[in-house]
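S.K.: generate a structure from the sequence data that follows.
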Amino acid sequence: MRAPRPKVAIAAVAVAALAVAGCAESNRDDKSGGSKKDTLVFGVAGDPKVLDPSFASDGESLRVARQVFETLVRPEEGGTKVTPGLAESWTPDAAGTTWTFKLRSGVKFHDGTDFNAEAVCVNFNRWYNAKGLMQSPDVTAYWQDVMGGFAKNEDAELPPSLFKSCAAKDATTVDLSFTRVSSKIPAALMLPSFSIHSPKALQEFDASNVAGTAEDIKYPAYATAHPTGTGPFKFKAWDVANKTLTLERNDDYAGTKAKLKTLIFKTISDENARKQALRSGDIQGYDLVGPADVEPLKSEGFNMLTRPAFNVLYLAINQKGNPKLADIRVRQAIAYALNRQQLVTSKLPPGAKVADNFMPDTVEGWNGDVTKYTYDPAKAKALLAEAGASNLTLKFHYPTEVTRPYMPNPKDIFELLSADLKAVGITVEAIPLKWSPDYLNATTSGSKHDIHFLGWTGDYGDAYNFIGTFFDRPKDEWGFNNKALFDQFKDADTTADIAARTEKYKALNKSVMDFLPGVPISHSPPAIVFGKDVTGVKASPLTDERFSTAEYK
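M.R.: Down below sits the predicted model:
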């Protein structure tokens, strides 16, 4: 799960507001037999971008979606293993291209309609038959990352679709067919982007009517005010002006019902402000705790949870933006110039470590025997001289107004990395940009950037979800075309035997680090904190925390 990729900020429909301060206050009233504590206000770093997870790729939108919607399969609580969701079991055919899912019975959508195999097919056919702006990578990023293209590609550069068809065999049995074997199936189906929506609501609110232009995308009312899933919480209100999004318990939920009656996500972009709101009781938890605040808050008695490191921070090098960067010696010089250990030690939380691959060592396919670029300023200078780039000038983009699990303080990171580059003779032109949409547009959809840093939190426990997401085809962020590397990815992805595929991923990690399209910087274990009397939530490496289990002790 990475940054969203919108060309413009999404304009949400403001709906009825809930008095957040009053709810937080009522939670503090419970002394001895007073009002029951059944509302939790959780502080988040940014607004969700959209409420239809089909169109979402940002963490805050996906956090909301995980409470409202369910998928066929889901991650185990606190882990990455595939476990039952709306499907109780799943089995591939002998060829490995058709998967049969046995569905849970008795499940209803929030609008009271039945969940069944036909509903599953309505959803997959909606995605597969997308047209117009729904085929933009800024709208359906995850569908394209996993499935490639559509039934009828409107852009010649889109690849053929991995998805082929959906067939409802009976109310609780559905077949999903694919054009080839893929390592992504079934694990990728746990992504919130593959959440199953109410067919009735999709039709009623014209959910696929994405209008406007690529520069001014306008989402339908379903995506801003009427998300309808089967999850433990239902959507109630999104007050854009007051930066609150309110969910209420789904009392008709087929599984274990939420212990909270009301869940409110409150946007507080400044980490210090989130910390003070927690201490004052205005919120009862928040995400992206600053590394320096972990121990102090823990010592004060707050419930601090640390997620396993399942992310990567990287420095991307755009070979198209600056011809000098197409020279492998220049990219190697940049890698040797960076004192990554100093950054990890001084700016990241305890347990963080320098990255040798573009994925953490907990994922099968990680390779400890890749080319490593240890801090060596003298070697960096020599490589620059050899390449005729001793007077190199680079435009260094970095984001503002953002905190990410892999990137707690972007300005601090920029200052350390730019100082390292300047120390070997590289002139750095600083270009700070607001995170969304300016920075994301400039670095992932343009070609004028030279270097920038970004990151990724894994969606599921497969190597392809990390390195394949970055490097399996030409992308503007990196600006290179390496057919041999792309073919290597295709071969690994279509290898059915898990052990053989793992070895191919190890070889891919070596190829990537030899080619060096960028520099993996670090893996960080981000923290999430709750109030002293809040319990029941388990930290997830996928940021898949389940608020339905939260309660006051």
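
S.K.: C-alpha only now, for contacts and for neighbours.
M.R.: Noted.

S.K.: what about A430, distance to D206?
M.R.: In this view, A430 and D206 are 44 Å apart by Cα to Cα, to the nearest Å.

S.K.: next structured bit after whatever helix or strand S522 lives in?
M.R.: Applying DSSP states H and E as the criterion places S522 in strand 518-523. Per DSSP H and E, the first helix or strand lying C-terminal to strand 518-523 is strand 527-530.

S.K.: identify the residues contacting that following strand?
M.R.: With contact meaning Cα atoms under 8 Å, 6 or more residues apart in numbering, strand 527-530 is reached by 284-289, 294, 302-307, 539.

S.K.: if we go to 7 Å?
M.R.: Contact with strand 527-530 is made by Q284, G285, Y286, D287, L288, V289, F302, N303, M304, L305, T306, R307, as judged by Cα atoms under 7 Å, 6 or more residues apart in numbering.

S.K.: let me see the contact set for the third one.
M.R.: For Y286, the contacting residues are F42, G43, V44, R274, I528, V529, F530, by Cα under 7 Å, 6+ apart.

S.K.: hang on, it in a strand?
M.R.: Yes: assessed with DSSP: H, G, I helix; E, B strand; the rest coil, Y286 lies in a strand.

S.K.: ok, and the closest non-adjacent residue to it?
M.R.: The shortest distance from Y286 to any residue that is not its chain neighbour, by Cα to Cα, 6 or more residues apart in numbering, is 4.3 Å, and that residue is G43.

S.K.: same thing with the fourth one?
M.R.: Nearest in space to D287, with sequence neighbours left out and distances taken as Cα to Cα, 6+ apart, is I528 at 4.6 Å.

S.K.: here's the other one to compare against:
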Amino acid sequence: MLRNHKKTWSLVIATMLSATLILSGCGQTAAPTKEGTTATSKPVDGGTFRFGMISSPSNLEPAFLEENNGIEIGKELYDGLVRYDPKTLETKPAIAEKWDYSADKKVITFHIRKGVKFHDGTEVKAQDILDDWNRLAAKDTASPVSFPLEPIVGFKEVNSGAAKTMTGLKKIDDYTVEVTLGEPNAAFITSLGHPAVGIYKIAGAAKAGKDFGTPASTPETLIGTGAFKFVKWNADQDVTITKFNDYYGNKVHVDQVVYKIYKEESTALNDFRAGNLDYVDRMPPGQQQAIIKEFPGQTIKNVALTTEYIGFNLNKAPFKDNLNLRKAIAYAIDTQSVIDTVREGISTPANGPVPAGMPGYDKELKAPTYDKAKAKEYLAKAGYPDGKGLPVIQYSYNFTQLNQKVAEAFQGQLKEVGIQTELKNLEWGSYIKALQSGDSQMFRLAWGADYPDPDDFLRILYSKSQWGANNDTFYSNPEVEALFTQGLTETDTAKRMAIYKTIQEKVVAEQPAVWAFNTTYLELFGKNVHDFTVSALDQKDMRTVWLSK
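M.R.: Modelled structure (predicted):
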């Protein structure tokens, strides 16, 4: 379909990934399919899809779509130049109908689809893309998710405040944008599916000022390009979006989606039982197997491209310059027992930063696994025999019932080898600020794929360029930094994967984290829900779902 498209890395990724979910029986006429959706009769239009969401999004401004819930809603409000097929994760055209490469792969020409409308009815043109992307890159914006634009010539100057616009971003005419990269970049096109680079009306953002993307947003200021448009956000209660009738793509079936916000999984589950929800995205710990039995054919086990880990702040004591202490904790953590008990067998142990199923995953990677004797051995090497002299370590996590149970289990395991911890839970907004500012000491984080490429789990989490944004361990290694560049510029797939294998070996050897789980999520949907797709990015496609009467 696209000229030179088969030569891009995105198609290689699509053929290597599996987005298969365990899904059965979405409604009385439904039959499960291998893609993790449901084959149904003719869709019915209308109705409100009531989405039970655990914890509030932190922001709906594209520049700050850095966590699951913000991304979940943002992807419906903002279309980018490309999008991901929810079943295969293949990169497909969206606002850009096609793109071409120069012979050296450094210049990409995007051809903008004519007739794409903003939610206020005006047409999207090339200058809108330039304005949005330059704003995303700007120093004053201070976006933690501007990384898709880093390869563009002039990004560093705009990001540092030395320039207002990227020299590598040009408008050729109203429907053509030319992007010049510093070097060929195998992940660039794929990364553009992140809603952070989605297109919105910049005049609305300017009018809203500091309120843009917050609960104070209005439909007159938060103006996107997606299949749904913004209606309202009641802080800590719900977010409402409604279908956009002038959307250029396939028309959606439901009239609106209401994301009902809950602090605890058990409250959402009870609301589902009462008939007040069509879907719940997280289940309470200790009840998952019972829920599967209670709602036969209505649960999804979504094997997501996610790695959950314990991070160490390498800029703070006691972890700074103390590899032995970090390894002691790694050997003290028994992830399999936590999976078997707290997580009820749902999830698998991680062996490094890249999750199983992602291109570049190395199943032979040898990260430390549970060994109590070795934990005590390394604790002594760290200068704290049996934990003597080691101050209490603060272990922080964002609050959910499951996160709390897991944290308590890890706390008990560390205590067995002499490591004392203090648990600290925070709501998401405060938590992410603490991580990015370097205030945390040891912390829990789950990193789900922003885009289906190993670069997203390695460079984005362990490059010095991401300090204060996504690299919350503040890890840095000049040799690894050089390999990050090689991984992006290498066009041979086998050679590229070999580079990422080496990166993983080096990062694991320095233990900036304990990689605990490759996460599987148990999710629950109503009997009247049809054509519901959950991707391996753990994103739910509201453009195809419909509700039977």
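
S.K.: what lines up with the residue nearest to Y286 of the first structure in the second structure?
M.R.: Counting by TM-score structural alignment, G43 of the first structure lines up with G52 in the second structure.

S.K.: average distance between the helix or strand hosting that match and the first structure?
M.R.: Secondary structure from DSSP H and E places G52 of the second structure in strand 48-54. After superposition onto the first structure, the average distance of strand 48-54 of the second structure to its aligned residues comes to 1.2 Å, using mean Cα distance after the TM-score superposition for the first structure.

S.K.: quick check: angle from that strand to strand 513-525?
M.R.: What separates the directions of strand 48-54 of the second structure and strand 513-525 is an angle of 150 degrees, with axes from the mean of the first three to the mean of the last three Cα atoms, to 10 degrees.

S.K.: which other residues reach the next helix or strand along the chain from strand 48-54 of the second structure?
M.R.: Later in the chain than strand 48-54 of the second structure, the nearest helix or strand by DSSP H and E is helix 68-77. For helix 68-77 of the second structure, the external contacting residues (Cα under 7 Å, 6+ apart) are 56-60, 62, 65, 195, 224-230, 539.

S.K.: now with 8 Å?
M.R.: 53, 55-62, 65, 194-195, 198, 224-230, 448, 539-540, 542.

S.K.: can you tell me what part of the first structure that helix aligns to?
M.R.: Helix 68-77 of the second structure lines up with residues 59-68 of the first structure when matched by TM-score structural alignment.

S.K.: list the contacts of S198 of the first structure.
M.R.: Contacts were defined as Cα under 8 Å, 6+ apart; by that measure S198 of the first structure touches F109, H110, D111, T113, F115, A119, T228, G229.

S.K.: same question, M358 of the second structure
M.R.: For M358 of the second structure, the contact set (Cα under 8 Å, 6+ apart) comprises M16, L17, L305, P452, D453, P454.

S.K.: apply 10 Å and report the result again.
M.R.: Counting by Cα atoms under 10 Å, 6 or more residues apart in numbering, M358 of the second structure makes contact with 13, 16-18, 304-306, 449, 452-454, 457, 536.

S.K.: could you do K114 of the second structure as well?
M.R.: So K114 of the second structure contacts I95, A96, E97, E123, V124, K125, D174, Y175, Y248 (Cα under 10 Å, 6+ apart).

S.K.: most neighbours, which of those residues?
M.R.: Scoring those on neighbours with other Cα atoms under 10 Å, the highest-scoring entry is I95 at 27 neighbours.

S.K.: what sits closest to the alignment partner in the first structure of that residue if chain neighbours are left out?
M.R.: Matched by TM-score structural alignment, I95 of the second structure corresponds to L86 in the first structure. Residue nearest to L86 of the first structure in three dimensions, not counting chain neighbours: L72, with 4.4 Å by Cα to Cα, 6+ apart.

S.K.: where does the longest helix anywhere in the second structure end up in the first structure?
M.R.: Once the second structure is assigned using DSSP state H, the helix that runs over the most residues is helix 493-510. Structural correspondence for helix 493-510 of the second structure: residues 498-515 of the first structure, per TM-score structural alignment.

S.K.: P437 of the first structure: which of the contacts of Y286 of the first structure is nearest?
M.R.: The closest of the contacts of Y286 of the first structure to P437 of the first structure turns out to be V44 (Cα to Cα; 18.1 Å).

S.K.: isn't D533 of the first structure right next to N303, touching?
M.R.: Yes: D533 of the first structure lies in contact with N303 (Cα atoms under 10 Å); the separation is 7.9 Å.

S.K.: looking at the two, which is more packed in?
M.R.: Each of D533 of the first structure and N303 has its neighbours counted (other Cα under 10 Å); N303 has more, 18 against 12.

S.K.: which parts of the stretch 401-549 of the second structure are helices?
M.R.: Listed in chain order, the helices found in the stretch 401-549 of the second structure under DSSP state H, counting those that start in this stretch are 401-416, 428-437, 455-462, 478-489, 493-510.

S.K.: what about the longest helix of the second structure, how far off from the first structure?
M.R.: Mean for helix 493-510 of the second structure is 1.0 Å (mean Cα distance after the TM-score superposition for the first structure).

S.K.: near Q488 of the first structure, how many other residues are there?
M.R.: Applying other Cα under 10 Å, we find 16 residues neighbouring Q488 of the first structure.

S.K.: if you could redo that for G209 of the second structure, that was the one I meant.
M.R.: Residue crowding around G209 of the second structure was assessed by other Cα under 10 Å; the count is 12.

S.K.: and for F525 of the second structure?
M.R.: Counted with other Cα under 10 Å, the burial measure for F525 of the second structure works out to 24 neighbours.

S.K.: how about it, what's its partner in the first structure?
M.R.: Structural correspondence for F525 of the second structure with respect to the first structure (TM-score structural alignment): F530.

S.K.: right, I'll call it a day here.
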